[in-house]
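> with the sequence up front, the predicted model follows.
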Amino acid sequence: MGVKAFIRETLAGWGVPESWVVYVANIVLIAGIALLSIGANYVAKKIVLQLITRFVNSNRYRWDDYLLERKVFHKLSHLVPAVVIYYASFLFPDYQAVIVKGVALYILVVSLLVVNAFLNALNDIYATFEISKARPIRGYIQVAKIILFVIGGILLISSLIGRSPLILLSGIGALSAVVMLVFKDSILGLVAGVQLTSNDMVRVGDWIEMPKYGADGDVLDISLNTVKVQNWDKTITTIPTYALISDSFKNWRGMTISGGRRIMRAVYIDTNSIVMCSPEMIARFRNIQLLEDYILSKEQEVQRYNEEHNVNRAITVNGRALTNIGTFRAYMERYVKHHPKIHRGMTCMVRQLQPTEKGLPLEIYAFTNDIDWAVYENVQADIFDHLYAVAPEFGLRIFQNPSGADLQRGMELSAVQSRTGTPARAVGAMDSGDA
């Protein structure tokens, strides 16, 4: 005797009118199936899921924690009531086909959600490995999701209309141009992601510069369609992935790997202060520790040259002589090379650049041995603080455009000169206490 026949006989024995027996029996069956589904769902979530959670939290493995965080097991538990309804569908032979189709659609949707959560967990697990920064798979995961949901959507539609999925696929083939237009960014992003990964052009954590998009900071995420960059002002710039292939950008990873950060800054010298070194200046320079060897070797070199060529030194333009600018350049180079924060294994020099309207540039080209931004700026400032302060010791003036105070002082000197008839130079001397 079947369950349905048993319920009908029981209801008839209880005196239920025969015209109502079928309806009441169906209601009882539906209620029983609903209670059984609720009970199965309770067992799956409150007992089985709790046991799985305890096991995951108690073991020493980390990968299963991500499955738990992405709720893979939680979404999987939604299949239990559907299985109960599926196996109870034979109790309603007139509606069995509809019930089976509805359950199949529900199972398909839940399965898509489970696989989606699993792919998210897979990406999280992969991100724990160091190789994930050089070879991110987020773009591939997103491509897999697109394919997954497209196939799932085709299966859902084909089940609803009762036609073969191949018919829908042939229709999509005919609309390939529309599909390519809709998924243009995704297709370009996929191709760009493959090129970025295979050529190791950018990684998560790299510092990149892309002025066209206002990006200057660390790469936070590389996905199928976008690359997120956190700028130094903590704002987030989103760049299309394919833009990193079609446009140029600067990646500072090489600097990070090398361990040295470049200093390339110039000191501008007022050309009016450049002179030949007098004996008094040379004597003073000998007392500078960093220049002792330089002055000695240069004096010998200059003297030897002048003697070999019978140079008449009665006139300073004849032959060779030391200059204050050359001596200062030698001091700059030695000072930079002796600085404890300058990288010993990289280029370190002081070079003279093309003179400009701002004076003669003496440029330091060197690398710090610490790439930290704050340390780099402190080292650079420390070096130039010292050089600006010692330039007057070499009889040199640092170039600076006249300020308001300079103009005011010039006007005051001119006014005093016009009143007293005293030359401006003498007025300046009296103001400085030399008179």
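Everything's here; your move.
> switch to C-alpha atoms for all contacts and neighbour counts from now on
OK.
> what does stretch 337-346 contact?
When contacts are defined by CA atoms under 8 Å, 6 or more residues apart in numbering, stretch 337-346 is touched by residues 260, 336, 348, 366-370, 379.
> try this one side by side with the last:
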Amino acid sequence: MLESIENILHSAAGLFFDDTVVWHTLIYVALIVLIAFVCDILCKLLINKLLLPVIRRTKFEWDDHLYDKNVVARLAALAPAFILYAFLPSAFELGSSWFILAERICKVYIIALILRFLNGMLNAFLDILNEREDLRHYPIKGGVQTLQVIIFSVGFIAIVGTIIDESPARLFAGLGASAAVLMLIFKDTILGFVAGIQLSANNMLHKGDWITAPAHNANGIVQDVTLNTVKVLNFDNTTTTIPPYALVSGSFTNWRSMFESGGRRISRQILLDVNSIAFLSEEELRRFESNFLLGEFVSQRLQAMAEARDEGNLFRAEELRVTNSMLFRIYLENYIRQMGKSNPDLLYMVRYLPMAEKGLPVELYLFSTEKTWKAYEGVAADLMDHTLGMTREFGLRIYQSPGSYDFQTLKDHLS
């Protein structure tokens, strides 16, 4: 069939310049190019008019990705190239310089089209995998990019071998001698590939994770994990790119486990003025007996103190005395346990830290059920507002360094 078509084309070319070989060849080549061009148009019409409606009506998603990434169109582009290559022996004399040049050009063009098709396939494959919820958080893009590097490297060697008329196998063998140079050139790619495998195998990093890496000024959400970079969108809307091997060889904090757990930790401190700390008399203690957060404790403590006095155990009675700071600490623990935005199943406490020259530090330690930044800060702020406001109820004062208001008040008092 191919021979019949060649005869028809030679006959058509002979109608114009039958007596001139050069013009006959030019007309013959022009007819081949015209056939390839018509074939390309027919393939595009077939894809857009017949295949596309079928793709859009199917319930599958993978065929949509293949079309959107031009995989089908790139595959169809091979047909005109193969037509040109098939008719070359009949257009030029075998072994002539024109035949060798045209053949090499066609081979390079076909290899480039194959690389373009395989690249589109990998991109479509990446989109298909990214739509799966169970795979979305894995650094699949880095693996796909590794395959792309390998494919394009092989394709580049094949193109070079075609141009210089050398076997690609011999070129690959020659690469062994320059392995050190290649490793230096592709150092970041090799390190990124190994680091990507480590990040994935150890479940260290997913797309969408919140990470902090102070060494790289990164504090935000991971947007993308590629072969050479990890892209982080910081909370100030700046973007930081980090090499994957820097995360593996260095250190970073991943907050994913916090979001998957029952709460996010709140740790806040206030400073109590030690001069405001004092024992409470029984009358002052009874004032808190009606408080729903302290009533049970106060009643039990007053009863225990009375029993100790009746038994004549003065040491026990003295030991059971309550300070306003102790009562305040118990109140805060009960408040934290019952507040709606804390997780009572996780550790919570109110404790004293080592005292310094700036008063007695009191730490509030708990886990908030709100984990997003704004809601979390709101819970912490509400807790601090309530804590600071309740200090006066217990006769306590917050310690702070003297300011301009304090000096003005002292001046007015002395005058």
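Right, received. Where do you want to start? Small disclaimer: the values here were computed from a predicted structure and weren't measured.
> please state their TM-score.
Once superposed, the chains reach a TM-score of 0.92 (TM-score structural alignment, normalised by the length of the second structure), with 406 aligned residues with a CA RMSD of 2.1 Å.
> output the contacts of stretch 337-346 of the first structure as CSV; include the columns neighbour count, distance to residue 395 of the first structure and secondary structure.
Converted to CSV, the contacts of stretch 337-346 of the first structure look like this (neighbours: other CA atoms under 10 Å; distance: CA to CA, whole Å; DSSP: H, G, I helix; E, B strand; the rest coil):
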residue, neighbour count, distance to residue 395 of the first structure, secondary structure
260, 23, 34, coil
336, 23, 20, helix
348, 20, 25, coil
366, 23, 25, strand
367, 26, 28, strand
368, 24, 29, strand
369, 21, 32, coil
370, 17, 34, coil
379, 20, 25, helix
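> want to throw those residues into a markdown table with distance to residue 185 of the first structure?
Below are these laid out as a markdown table (distance: CA to CA, whole Å):
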| residue | distance to residue 185 of the first structure |
| --- | --- |
| 260 | 38 |
| 336 | 50 |
| 348 | 46 |
| 366 | 43 |
| 367 | 41 |
| 368 | 42 |
| 369 | 42 |
| 370 | 40 |
| 379 | 45 |
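> and the helix ranked longest in the first structure, what other elements does it pack with?
Across the first structure, the longest stretch assigned as helix under DSSP state H is helix 96-127. Under the contact criterion of 3 or more CA pairs under 8 Å, 6 or more residues apart in numbering; DSSP states H and E, helix 96-127 of the first structure touches helix 63-69, helix 72-76, helix 79-88, helix 138-161.
> save these as TSV, and put in mean neighbour count and distance to residue 24 of the first structure too.
Output for these, formatted as TSV (neighbours: other CA atoms under 10 Å; distance: least, CA to CA, whole Å):
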stretch	mean neighbour count	distance to residue 24 of the first structure
helix 63-69	18	43
helix 72-76	19	34
helix 79-88	18	17
helix 138-161	16	30
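> in CSV: the ones you listed, plus distance to residue 374 of the first structure.
Conversion of those to CSV gives the following (distance: least, CA to CA, whole Å):
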stretch, distance to residue 374 of the first structure
helix 63-69, 36
helix 72-76, 44
helix 79-88, 55
helix 138-161, 33
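> which stretches of the first structure form strands?
207-210, 215-222, 226-231, 236-240, 250-251, 261-269, 349-352, 360-368 (DSSP state E).
> now the ones you listed as CSV including distance to residue 91 of the first structure?
Below are those laid out as CSV (distance: least, CA to CA, whole Å):
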stretch, distance to residue 91 of the first structure
strand 207-210, 65
strand 215-222, 52
strand 226-231, 52
strand 236-240, 55
strand 250-251, 67
strand 261-269, 77
strand 349-352, 91
strand 360-368, 81
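> count the neighbours of residue 129 of the first structure for me.
Look at residue 129 of the first structure: counted by other CA atoms under 10 Å, it has 9 neighbours.
> tell me the residue in the second structure aligned with it.
Residue pairing (TM-score structural alignment): residue 129 of the first structure is matched to residue 132 of the second structure.
> what's the spacing between its match and residue 61 of the second structure?
Remark: distance between residue 132 of the second structure and residue 61 of the second structure (CA to CA, to the nearest Å) = 11 Å.
> joint contacts of the two?
The contact sets of residue 132 of the second structure and residue 61 do not overlap (CA under 8 Å, 6+ apart).
> residue in the second structure matching residue 241 of the first structure?
Residue 241 of the first structure maps onto residue 244 in the second structure, with residues paired by TM-score structural alignment.
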